[in-house]
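A.B. asks: Okay, structure incoming, though there's no sequence with it:
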């Protein structure tokens, strides 16, 4: 089959790789019809290279048609249309039973000290082949895949794999009171959906981003927008909220934020180290670019909550603890527990009125063969690129 493989820093390629096959009775094989490029895929493209091996198949936002199932898979069958959550969970362990599927005790990658295994996401999360491919082996398919109707375009359902539940969890974790104000820093795919979810829930939402096309998309969905290109974001947010700041802030940017030149240099150095040294540096150093997070902490009102949906990877990144303690800031964070939110989200995605605007998110649709060029376009934020969907 054809699949997108990691080859080196800023180098991915579509290659012929062996077709996946059933290895466990809880596996399924899915023929991929659509798969997204996620903002966190860009971390593999740039920063997390020391944890990648040449030839790794990447991608963690897939959906398609079930072609084969193992003997213990009964809730889906060949011919079903399914969305595959990006985290691999058993559904039965102590963590899964408590809605913490991203910490599944069955699939935890203990040798790396990490939580549940993820599709297509480096040694840190199990080196499981990903979904930017023609076919995907789905581990724990007796629990994970979500059956969806055969009606509607893929884009109506695809983002249940990651974007919509991640944004939903981010807004939930922000703990904004009824009628309160939510700020969303970063209007990439997760930020777009977090902002729309906030509007859907009746919140006042202010979206922050330096890219005009991203601000324009958010504004179409009832979001107040703020240009962050000139800095001073925290003060501008306070000016819009009676001097207090928003009740909750979602950081939808993560470790590669703009405005952090020292940490950007650290990213570059880590990327140039031999893999073993690079992995050690990622696990012991402060390599995150923290401008977005520090802005969120500065901006949020006293007693408010900062919710991290953007991915961070450094182990000793500096934090303004004096400010956080003095302001009584709550931090909430973590990989999305996709299956926890499915029952809440399916009715919204099935609603013909498209209340979350999922059909107005994709800006680029292309065959799998175009993926390498689109990774570069997405990373550089060129051509109005906000969300890429590949069609293997």
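C.D. replies: Noted; the coordinates are in hand. Everything quoted here is computed from the prediction, not taken from an experiment. Numbers count the residues shown, from 1 in each chain.
A.B. asks: going forward, measure contacts and count neighbours with C-alpha atoms only.
C.D. replies: OK.
A.B. asks: buried ones in stretch 256-267?
C.D. replies: Judged by neighbour count (16 or more other Cα atoms under 10 Å), stretch 256-267 contains these buried residues: 256, 257, 258, 263, 264, 266, 267.
A.B. asks: Quick one: the helices in the chain, in order.
C.D. replies: Assigned by DSSP state H, the helices in the chain fall at 41-46, 94-97, 163-174, 189-200, 212-219, 233-239, 261-272, 275-284, 291-299, 321-327, 338-350, 371-380.
A.B. asks: Let's have the buried residues of stretch 256-267 in JSON lines, adding distance to residue 60.
C.D. replies: JSON lines is the format used below for the buried residues of stretch 256-267 (distance: Cα to Cα, whole Å):
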{"residue": "256", "distance to residue 60": "19"}
{"residue": "257", "distance to residue 60": "22"}
{"residue": "258", "distance to residue 60": "25"}
{"residue": "263", "distance to residue 60": "26"}
{"residue": "264", "distance to residue 60": "25"}
{"residue": "266", "distance to residue 60": "26"}
{"residue": "267", "distance to residue 60": "23"}
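A.B. asks: hmm, back to that, adding distance to residue 133, write the helices of the chain out as TSV.
C.D. replies: Listed next are the helices of the chain as TSV, based on distance: least, Cα to Cα, whole Å:
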stretch	distance to residue 133
helix 41-46	14
helix 94-97	28
helix 163-174	19
helix 189-200	21
helix 212-219	28
helix 233-239	40
helix 261-272	26
helix 275-284	26
helix 291-299	33
helix 321-327	43
helix 338-350	21
helix 371-380	10
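A.B. asks: out of those helices, nearest to residue 127?
C.D. replies: helix 41-46 (12.0 Å; Cα to Cα).
A.B. asks: I'd like to check what contacts the closest one. Which residues are they?
C.D. replies: 6, 8-12, 52, 58-59, 121-122, 256, 271, 375, 379 (Cα atoms under 8 Å, 6 or more residues apart in numbering).
A.B. asks: Looking at the residues you listed, which is nearest residue 176?
C.D. replies: Set against residue 176, the nearest of the contacts of helix 41-46 by Cα to Cα is residue 256 (25.9 Å).
A.B. asks: try it against this one:
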């Protein structure tokens, strides 16, 4: 089959690789009909995430048709399914609490030591996202093996276009959980750093959860314009001092809740960000954390901090004193996708949530390397690329 493979920094290629096979009775094989390039994939493209190996198949946002099932799979051949990016067993201690991204069995035994050493405990497995998260082949391919297929995938009713439901695999549940973790109360003012796909879904979700005001922060005009479509007020951090603007907009109190949807590759010519960039480039540090620093300092006293953004390693200059003195609460983590799928699918079918506004480009799977470069270099024009095998045939 054809698949997108990683070979180094800014080096991804379409290769012919062996077809996936059933390895466990709970497995299923999915023929991909739609897959997408995620902002988190750019961390791999930039070689920020460790334990990738040359030839690894990328991609964690995908859906398709079931073509083969193991003896214990609950899926049936011919069903259309969306597959969560988190791989979870459904029966361990954490899964019983619907904490699917903390699953004890999502990682193969051979991969658990890596995460244990870096994070203290292993997390769930992830598709196409390094050997630290299981070394699973991803879905930017013609076919993919889905472990625990009796737990993760959600069956899509006939007549619903892929574009409407594809993002159930990751970014829609992630944006929803980001807003949920902000503990939004009716009448709240919520500030969202980053108007990429997750940030935009967090904006949409925050309004659905009762926020009176959402303030979206970014520097790409097109992405800020998309946030405005949902009723958000906006701050362009290249034109305005973000902290000062938030204080002015909230009467000096600060937002009730803040959401960091930027993560470890924060942009902007700020002193702390430049220092972080130098440390990362000289292997003295890993993450650029300007956005979470700013969010903590801007949040009102007694407020809530939600951090759906990806961070990978150790950081310094974290405003721990401000966090403690202001009495803030932080919630974060990989998304418990399986928890949210039924409700979000129902909301899409009822017309309460729109996902298609985000798609800026549709490309053939064979154009994936070009798509990665476009997404990396043209983030104002490119909001989401959907790849479809055979689109150009």
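C.D. replies: Nice, thanks for sending it over. The shown structure was predicted, so the numbers you read here are calculated from the model rather than taken from an experiment.
A.B. asks: Okay, residue 190 of structure 2 and residue 257 of structure 2: tell me how far apart.
C.D. replies: 5 Å (Cα to Cα, to the nearest Å).
A.B. asks: what's the overlap in contacts for those two?
C.D. replies: Contact criterion Cα under 8 Å, 6+ apart; residues shared by residue 190 of structure 2 and residue 257: residue 184.
A.B. asks: Out of the two, name the residue with the larger neighbour count.
C.D. replies: Taking neighbours as other Cα atoms under 10 Å, residue 190 of structure 2 and residue 257 compare with residue 257 leading, 32 against 29.
A.B. asks: what's the counterpart of the more buried one in structure 1?
C.D. replies: Counting by TM-score structural alignment, residue 257 of structure 2 corresponds to residue 248 in structure 1.
A.B. asks: contacting residues for its match?
C.D. replies: By Cα under 8 Å, 6+ apart, the neighbours of residue 248 of structure 1 are 174, 175, 176, 181, 182, 183, 300, 301, 304, 305, 306, 307.
A.B. asks: Now the residue most central in space within structure 2: closest residue in space, sequence neighbours ignored.
C.D. replies: The centre of structure 2 sits closest to residue 171, judged by Cα atoms, centre = their mean, with a distance of 4.9 Å. Using Cα to Cα, 6 or more residues apart in numbering and skipping the chain neighbours, the partner closest in space to residue 171 of structure 2 is residue 198 (5.3 Å).
A.B. asks: per the alignment, that neighbour corresponds to what in structure 1?
C.D. replies: Mapped onto structure 1 by TM-score structural alignment, residue 198 of structure 2 lines up with residue 190.
A.B. asks: For the residue in structure 2 sticking out farthest from the centre, give its distance to residue 117 of structure 2.
C.D. replies: Distance to the chain centre peaks in structure 2 at residue 251, reaching 32.6 Å (criterion: Cα atoms, centre = their mean). In this view, residue 251 of structure 2 and residue 117 of structure 2 are 45 Å apart by Cα to Cα.
A.B. asks: any idea how far residue 198 of structure 1 is from the closest residue in space to residue 194 of structure 1 that isn't next to it in sequence?
C.D. replies: Nearest residue to residue 194 of structure 1, sequence neighbours excluded (Cα to Cα, 6+ apart): residue 167, at 4.5 Å. Residue 167 of structure 1 sits 9 Å away from residue 198 of structure 1, going by Cα to Cα.
A.B. asks: swap in residue 6 of structure 1?
C.D. replies: Per Cα to Cα, residue 6 of structure 1 is found 35 Å from residue 198 of structure 1.
A.B. asks: With neighbour numbers in mind, choose between the two.
C.D. replies: Taking other Cα under 10 Å, residue 6 of structure 1 and residue 198 do not tie; residue 198 has more neighbours (27 against 24).
A.B. asks: Which residue comes closest to the more buried one once chain neighbours are left out?
C.D. replies: residue 205 (6.3 Å).
A.B. asks: The one you found pairs with which position in structure 2?
C.D. replies: Using TM-score structural alignment as the criterion, residue 205 of structure 1 maps onto residue 214 of structure 2.
A.B. asks: Quick check: the lengthiest strand in structure 1 compared with structure 2, mean distance?
C.D. replies: Using DSSP state E, we find that the single longest strand of structure 1 is strand 28-37. For strand 28-37 of structure 1, the mean distance from the matching residues in structure 2 following superposition reads 0.5 Å, by mean Cα distance after the TM-score superposition for structure 1.
A.B. asks: hey, where'd the strands end up in the stretch 1-150 of structure 2?
C.D. replies: Secondary structure of the stretch 1-150 of structure 2 by DSSP state E, counting those that start in this stretch: the strands cover 2-8, 11-16, 28-37, 56-57, 61-69, 80-83, 86-87, 125-126, 143-146.
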